[in-house]
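**Q** Pasted the sequence and its predicted model underneath.
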Amino acid sequence: MRTYLPFLLIFITLLLAGCSSAPEPAKVSGPSTNQQLLPVNTLAAFEQQWRGVPYRYGGNSKHGIDCSAFVQLTYQQLANIRLPRTTAAQAQYGVKIARSELVSGDLVFFKTGWSSRHVGIYLSHNNFMHASTSEGVTISSLNTPYWRDAFWQARRLLAHGQ
């Protein structure tokens, strides 16, 4: 029995070490993969359901919604991905990409004031959906002078959330 004890201890140690190993990292839809997490037609149909819902700071319903809540809700309902509630926190998710690499579902961020930030979801052809302070939920173009000048960054979310 004594001769088996060292082998038994080694076996138990290896077994426990296997249980405590770190999980494999999630695959990233990185800048070079150019893959869509959410197809444009799915996003456009969702935007149509919310079109015209007024902007309300802190709002998260069809009575009024702000930009980060709209992005959070869209990803929760369409991709089962839980995003943080604020634009600042959402700006830390996924991987930063160049504007030229945008595909539908990527997040677009804007500096709209000294300390104000805004977020939307890219569709295609330089259009993005968002909760606008002046129009409510709508689609806008990145090419308009306002959005072009305010553009801050774009981020692609991870395939399995962050």
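**A** Sure, I can see it. Residues are numbered from 1 along each chain as shown.
**Q** Could you use CA atoms for every contact and neighbour count after this?
**A** OK.
**Q** all strands in this protein, in order from the N-terminus.
**A** Along the chain, counting by DSSP state E, strands occupy 60-61, 64-65, 95-97, 107-111, 117-122, 127-132, 136-141, 151-156.
**Q** dropping in the other structure now:
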Amino acid sequence: MFDSFRHIIILAFITLALGGCASTGHLQQARSDQPGHLPPAAIEGSEKAQKLWQVFERYRGTPYEYGGTSADGFDCSGFILTAYQEGLGKQLPRTTSQMLASGEVVQPGQIEPGDVVFFRIEGKEQHAGIYMGGDRFIHASTSAGVTQSSIRGYYWSGRLTQARRFD
């Protein structure tokens, strides 16, 4: 009986580790990632980016929690869901896979602040964030919690697979 219980615990741990929003690795933080500094898109006047940035500032540093959708902890899709609800008054699908099946596909050269960007990690699209302009996106990562990163940063470079717009 102990072996069965142990196998269930191991299986549950593996499922959690492999599922959801995997964003392990080293993140490149921009110098603008300081309190009170807005990314270029917000400074340039994108109302959508400014509203999303305000939500980001409220939750910056909140730890990663698989399945999380609150200030106690977020996973990547939970943060996106909350940012869109609080910042834009919009309801998005709950999971990354549901988001991938919704919204309007955005071509790579036409990504705008507020678009949801998706990244391929370990062979499948399982991480997402919100594009903020320039090369910045905000997201909940397993290693840093709610943070901003460079799409061209060490870990993220070459992993962006697509973007969706939810207007």
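**A** Cool, the structure landed. Values in this document were obtained by computation on a predicted structure and should not be read as measured data.
**Q** ok, back up a step: between the strands of the first structure, which gets nearest to Ala45 of the first structure?
**A** Ala45 of the first structure lies closest to strand 127-132 among the strands of the first structure, at 11.0 Å (CA to CA).
**Q** So which bit of the second structure is that closest one matched to?
**A** Using TM-score structural alignment, strand 127-132 of the first structure lines up with residues 136-141 of the second structure.
**Q** can you check stretch 73-80 of the first structure too?
**A** Using TM-score structural alignment, stretch 73-80 of the first structure pairs with 82-89 in the second structure.
**Q** picking that back up, mind putting the strands of the first structure into CSV with distance to Arg85 of the first structure and mean neighbour count?
**A** Formatted as CSV, these follow (distance: least, CA to CA, whole Å; neighbours: other CA atoms under 10 Å):
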stretch, distance to Arg85 of the first structure, mean neighbour count
strand 60-61, 10, 17
strand 64-65, 12, 22
strand 95-97, 18, 18
strand 107-111, 14, 22
strand 117-122, 11, 26
strand 127-132, 14, 24
strand 136-141, 17, 20
strand 151-156, 16, 21
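**Q** okay, how far is it across stretch 48-68 of the first structure, tip to tip?
**A** 18 Å (CA to CA, to the nearest Å).
**Q** now do stretch 61-78 of the second structure
**A** Where stretch 61-78 of the second structure begins and where it ends lie 14 Å apart, using CA to CA.
**Q** Could you check how far that stretch is from the centre of its chain?
**A** Put simply, stretch 61-78 of the second structure sits 10 Å off its chain's centre (CA atoms, centre = their mean, to the nearest Å).
**Q** ok, and for it, which residues are buried?
**A** Buried residues in stretch 61-78 of the second structure, counted by 16 or more other CA atoms under 10 Å: 61-69, 71, 73-78.
**Q** and Tyr155 of the second structure, how far is that from Ala101 of the second structure?
**A** From Tyr155 of the second structure to Ala101 of the second structure the distance is 25 Å (CA to CA).
**Q** So for the two, which residue has more residues nearby?
**A** Tyr155 (16 against 12; other CA atoms under 10 Å).
**Q** what do we get in the first structure for that one?
**A** Under the alignment (TM-score structural alignment), Tyr155 of the second structure pairs with Tyr146 in the first structure.
**Q** what's the distance between its match and Glu135 of the first structure?
**A** 14 Å.
**Q** Please, where are all the helices along the second structure?
**A** Along the second structure, counting by DSSP state H, helices occupy 2-18, 40-43, 47-59, 76-83, 96-100.
**Q** now the aligned partner of Pro39 of the first structure in the second structure, nearest residue through space, not along the chain?
**A** In the second structure, the residue matched to Pro39 of the first structure (TM-score structural alignment) is Lys48. Excluding its sequence neighbours, the residue lying closest to Lys48 of the second structure (CA to CA, 6 or more residues apart in numbering) is Gly114, at 6.3 Å.
**Q** doesn't Tyr131 make contact with the one you found?
**A** Yes: contact criterion CA atoms under 8 Å: Gly114 of the second structure and Tyr131 qualify, at 5.5 Å.
**Q** residues touching the aligned partner of Val108 of the first structure in the second structure, list them.
**A** Applying TM-score structural alignment, one finds that Val108 of the first structure aligns to Val117 in the second structure. For Val117 of the second structure, the contacting residues are Ala128, Gly129, Ile130, Tyr131, Leu160, Thr161, Gln162, Ala163, Arg164, by CA atoms under 8 Å, 6 or more residues apart in numbering.
**Q** Quote the end-to-end distance of stretch 72-88 of the first structure.
**A** With CA to CA, one end of stretch 72-88 of the first structure sits 12 Å from the other.
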